[in-house]
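**Student:** Structure, please.
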Amino acid sequence: MDTWMYLMHGFNVALDPQNIIIALIGCFIGTIVGMLPGLGPINGVAILLPLAYTMKLSPESALILLATVYIGCEYGGRISSILLGIPGEAAAIMTTLDGHPLAKKGQGGKALCISAFSSFIGSFIAICGIILFAPLIASWALKFGPAEYFALIIFALATLGSMLAQKPIRSLLAALIGLFLTTIGIDGNTGVYRFTFDMPHLFDGIPFVILVIGLFSVSEIFLMLEQTHTSQVIIKKTGKLLISIKEFIFCSATIIRSAFIGFFVGVLPGAGATIASAISYMSEKKIAGEKGEFGKGDLRGVAAPEAANNASACGSFIPLLTLGLPGSGTTAVMLGALTLYNINPGPTMFTEQADIVWGLVASLLIANCVLLLMNLPLIGVFVKILSIPIWTLAPFILIVSSIGVYSINSTSFDLLLILIIGIIGYFLRKLEFPMAPLILGFVLGEMLEVNLRRALSVSNGDFSILYSGYIAPLLLIGAILVIIIPPFFKKLRRPSNLNQNMN
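**Tutor:** Presented below is the predicted three-dimensional model:
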């Protein structure tokens, strides 16, 4: 009963006219920042943090602004992924796999529509999870140590082979390339320079934004220039902008399953939306089997990662508010915002700082509805991007990407680096190497190394810690089964297919 009283109090805070205006501004800014390749929620929240502090907003108003920008970015991130094939952040990679093929088929409006509904439902389920289970789930998340995180990442990497079953060897090689790229830079433990070729610009490694823009944006421009003639159109004219009830029902089970996966992964401190979207996408591809068209333009391939990454974004507030542990990079920035106001997150925050916590939860519910109502009418505006001639669109993509890259370190070396990565990405794509495993290998590689080293440091080099307890062994067994089961079932299908042909 106390929970509902606190929630009603939160709505009193959220429905304050000033906070409503702040939430609307945050939603709009977040959507714009999310749709620009190379920015993403971390940059959006980091840019607005000093602004919120200098405007002398109250703690609850400042947190509402940053939180609405965060989920607005998750909504907006799908736009460039679907329409341009350029994921603005790691969590949007999986959306690109089916979203952009749908846009090329002339179904960009449908892809944007199902992604908006999926984002709304995923966020709504996660916010309900915050209200009902925050303290309980936070205590469960504490059981994940470095060994459990290592096993979770191994499980995510193991599923890469099944993600693109037509080319498992190329998928594996692409993931290994991504893992190798994470080793570039200074070793955090020993201070040794690894694969930097004595170039100071590589001492901090290759930033994610540079890699993803080089592999997706620059290489895509090369493909556009290769395939396009002045009178040729690559992307078909967009038909219906909204999905039918039948199509929504077709995707509904996928959305609900992915929302729960995203929520529980988001609760794990440090796991983030990238793992959530990858696991949900690959799980749904497994469930669909041969009947699905994942990777070729399946609506479920858009619904799954969008529901998961938005649920994960909202779920990441649980460890932040209850334990003071950021569940993602963006909530780490928001933790900095709380410290600016001398607020220490913890289990008692739900009662001692009720205005902040429950005002934030209520604002998330309101912002989620606002984002759905804001995004659906704008689908027609977004798909107009597809009607822009390729000869105009390609330079625009290059300019926006270059600005995003240059803003990171303000060095011309980064511009040269995206060109080199773009050329390599172009040849890899011509050789039919999938880019998603490469990017996921890069994103998860650093987490894999860090958690492996932490686990071995705790155990003084004893490898048995990696399969101790019950969580890590279950995840490792799951990883083994993911690798073994698909080839086994393929062998079982072959005799039955042969018998049918003989009959």
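**Student:** contacts and neighbour counts: CA atoms only from here.
**Tutor:** Noted.
**Student:** what about the longest helix in the protein?
**Tutor:** If you go by DSSP state H, the chain has its longest helix at helix 108-141.
**Student:** this one as well, want them side by side:
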Amino acid sequence: MDILSNLAIGLQVAVSPTNLLLCLVGALVGTLVGVLPGVGTIATVAMLLPVTFGMHPTGAIIMLAGIYYGAQYGGSTTSILVNIPGEATSVVTALDGFQMARQGRAGPALAIAAIGSFFAGCVATILIAALSVPLMNLALAFGPAEYFSLMTLGLILAVALARGSVLKAVAMIVLGLLLAAIGYDMETNVPRLSFGIGELSDGLSFATVALGLFGFAEIIRNLETQTSEDRKLVQDKITGLMPTREDLRASWPAILRGTGLGSALGILPGGGAVISSFASYTLEKKLSKHPERFGRGAIEGVAGPESANNAAAQTSFIPLLTLGIPANAVMALLIGAMMIQGIVPGPRIMQTQPDLVWGVIISMWVGNLMLLIINLPLVGIWVRLLRVPYRILFPAIVVFCAIGVYSIGNSPVDVIIAGGFGLFGYWLMKNDFEPAPLLLGMVLGPMMEENLRRAIMLSRGDLTVFVTRPLSAALLAICAIVLFLTVLPAVKRKREEVFVEE
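**Tutor:** The predicted model follows:
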């Protein structure tokens, strides 16, 4: 009965006129972000953080969450119509979606992407509702040692699931932890790593770093790769949206598998929507009786990844709402949004503010329904937006990013810092470093330090507390096993195969 009463509370919150409007705004902005290449979900959420200062916490989180899962819907549109993924999660969708469009079947491809996304989103919402309370009860038994070990496991999983070199992923996390240490020491109040620069004495804002690494860096990369030619659509007018019975018959197993795979990977720190879509495509290709069809217009290559990335985008809220630990960079920004509102994310939030937690959960189902209804009719508008050359589009994106950075701390120095991180982020992309683990390390760093110090103080300086407490010891043992398996040659090859796009 508890879950039913909680869902009733959530429904009452989610269907209030203000929250319905914010959910719709988030879904539309998210779809737009997904459609337009070079904007990015992380940069958009970071840019809009200052807008949420004066909003009610529940409405703010509902809107930001809508942007995140709405972008997964929008990214498929550009992938299918013009072979340009608006989001990294839709890279593999372009492989078969664009080929379907070239064959005159853009309508069914868009419809299957929307149906798969809606189904996966609904299943993920049910999982969030079902798992939130048990995980919260487990988390309440955690002490500082267990929290430190859990966060360590989160960073190790981020390394294991990161794309590319393990050593580079470790380097990014260590750099993120170092950036988090900039500012005043929480115990002694002595400045550290600020090098006498006054603007760094309060530390770096993760929103500023995120906008630099993911906003400005993406703009530079797009300016390098975009040609002067306008994008040519394979179909000026999308007709015949309804998929055939054969399309549905071929798609539904892929949708189910993608939903299951994405739901599992979304919960893991470092997993998220990107690896889920790649893993789903790899799985569908391996299970197919005719793998040669993939890359030539196989509808399973659209259905599986689109279901997986939406499921993962929404189940990544589970560790955020129950443990207060971000599963990916966007969740890290949502933790920041909660802290701005004076809310401490973690297991007690479900007890102290059930209306916020359950309101956000129910709003996800409402948002998915909105996206299903509004996305297909709006395809024509998105098509017209795609005709705007990037050389005209990017100055507006730069201005909005700069305004977003400045409004966080009303400091022009923050804009310069974001620009510096933009150049650094571009260098990272060129040298095959994945910047997401850096942001994850930067957000978890202060929490890890706090719990490390508390555990050592409570144990009177006994460092063995991390291995003598059973739960903490078990988590650290899992860390060691995951790290060992990750560096094995056979596992390294499997990690690389997941991200193969051809």
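**Student:** Can you calculate the TM-score here?
**Tutor:** The TM-score (TM-score structural alignment, normalised by the length of structure 2) is 0.68; 441 aligned residues with a Cα RMSD of 5.0 Å.
**Student:** Name the next helix or strand following the longest helix of structure 1 along the chain.
**Tutor:** Next in sequence after helix 108-141 of structure 1, counting helices and strands by DSSP states H and E, comes helix 146-158.
**Student:** Mind listing residues that contact that next one?
**Tutor:** Residues outside helix 146-158 of structure 1 that contact it (Cα atoms under 8 Å, 6 or more residues apart in numbering): 175, 271, 275, 278-279, 440-441, 444, 447-448, 451-452, 454-455, 465-467, 471-473, 475-476, 478-480, 482-483.
**Student:** thinking again about what came up before, counting contacts, what elements does the longest helix of structure 1 pack onto?
**Tutor:** Under the contact definition 3 or more Cα pairs under 8 Å, 6 or more residues apart in numbering; DSSP states H and E, helix 108-141 of structure 1 sits against helix 59-83, helix 93-104, helix 245-267, helix 299-315, helix 317-323, helix 354-375, helix 379-383.
**Student:** Show the contacting residues for the residue lying closest to residue 64 of structure 1 once chain neighbours are set aside.
**Tutor:** Excluding its sequence neighbours, the residue lying closest to residue 64 of structure 1 (Cα to Cα, 6 or more residues apart in numbering) is residue 360, at 5.6 Å. Residue 360 of structure 1 makes contacts with 10, 14, 60, 63-64, 67, as judged by Cα under 8 Å, 6+ apart.
**Student:** Looking at these, which is nearest residue 30 of structure 1?
**Tutor:** Set against residue 30 of structure 1, the nearest of those by Cα to Cα is residue 67 (9.4 Å).
**Student:** Quick one: neighbours of that closest one, just the number.
**Tutor:** Using other Cα atoms under 10 Å, the number of residues around residue 67 of structure 1 comes to 29.
**Student:** Hmm, it is touching residue 364, no?
**Tutor:** Yes - counting by Cα atoms under 8 Å, residue 67 of structure 1 does reach residue 364; the two are 7.4 Å apart.
**Student:** I'd like to know which of the contacts of residue 360 of structure 1 is nearest to residue 200 of structure 1.
**Tutor:** Residue 200 of structure 1 has its nearest neighbour among those in residue 67, at 35.7 Å by Cα to Cα.
**Student:** got JSON lines for the helices and strands packed on helix 108-141 of structure 1, with distance to residue 188 of structure 1 too?
**Tutor:** What follows is those, written out as JSON lines (distance: least, Cα to Cα, whole Å):
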{"stretch": "helix 59-83", "distance to residue 188 of structure 1": "29"}
{"stretch": "helix 93-104", "distance to residue 188 of structure 1": "27"}
{"stretch": "helix 245-267", "distance to residue 188 of structure 1": "26"}
{"stretch": "helix 299-315", "distance to residue 188 of structure 1": "28"}
{"stretch": "helix 317-323", "distance to residue 188 of structure 1": "25"}
{"stretch": "helix 354-375", "distance to residue 188 of structure 1": "35"}
{"stretch": "helix 379-383", "distance to residue 188 of structure 1": "42"}
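**Student:** residue boundaries of the strands in the stretch 151-300 of structure 1?
**Tutor:** If DSSP state E, counting those that start in this stretch is used as the criterion, the strands of the stretch 151-300 of structure 1 fall at 185-186, 193-194.
**Student:** Of all those, which one comes closest to residue 338 of structure 1?
**Tutor:** Of the strands of the stretch 151-300 of structure 1, nearest to residue 338 of structure 1 by Cα to Cα is strand 185-186, at 30.8 Å.
**Student:** In structure 2, which residue range corresponds to the closest one?
**Tutor:** Aligned by TM-score structural alignment, strand 185-186 of structure 1 falls on residues 183-184 of structure 2.
**Student:** By how much does that stretch deviate from structure 1 on average?
**Tutor:** Here stretch 183-184 of structure 2, set against structure 1 after superposition, deviates by a mean of 1.7 Å using mean Cα distance after the TM-score superposition for structure 1.
**Student:** chain center to that stretch, what's the gap?
**Tutor:** Remark: stretch 183-184 of structure 2 is offset 28 Å from the chain centroid, using Cα atoms, centre = their mean, to the nearest Å.
**Student:** one step back: ok, and which of the helices and strands packed on helix 108-141 of structure 1 has the densest surroundings?
**Tutor:** helix 299-315 (a mean of 35; mean count of other Cα atoms under 10 Å).
**Student:** now that helix and helix 354-375, what's the angle there?
**Tutor:** Using axes from the mean of the first three to the mean of the last three Cα atoms, to 10 degrees, the inter-axis angle of helix 299-315 of structure 1 relative to helix 354-375 is 160 degrees.
**Student:** Which elements pack onto helix 299-315 of structure 1?
**Tutor:** Applying 3+ Cα pairs under 8 Å, 6+ apart, we find helix 299-315 of structure 1 packed against helix 59-83, helix 93-104, helix 108-141, helix 245-267, helix 272-288.
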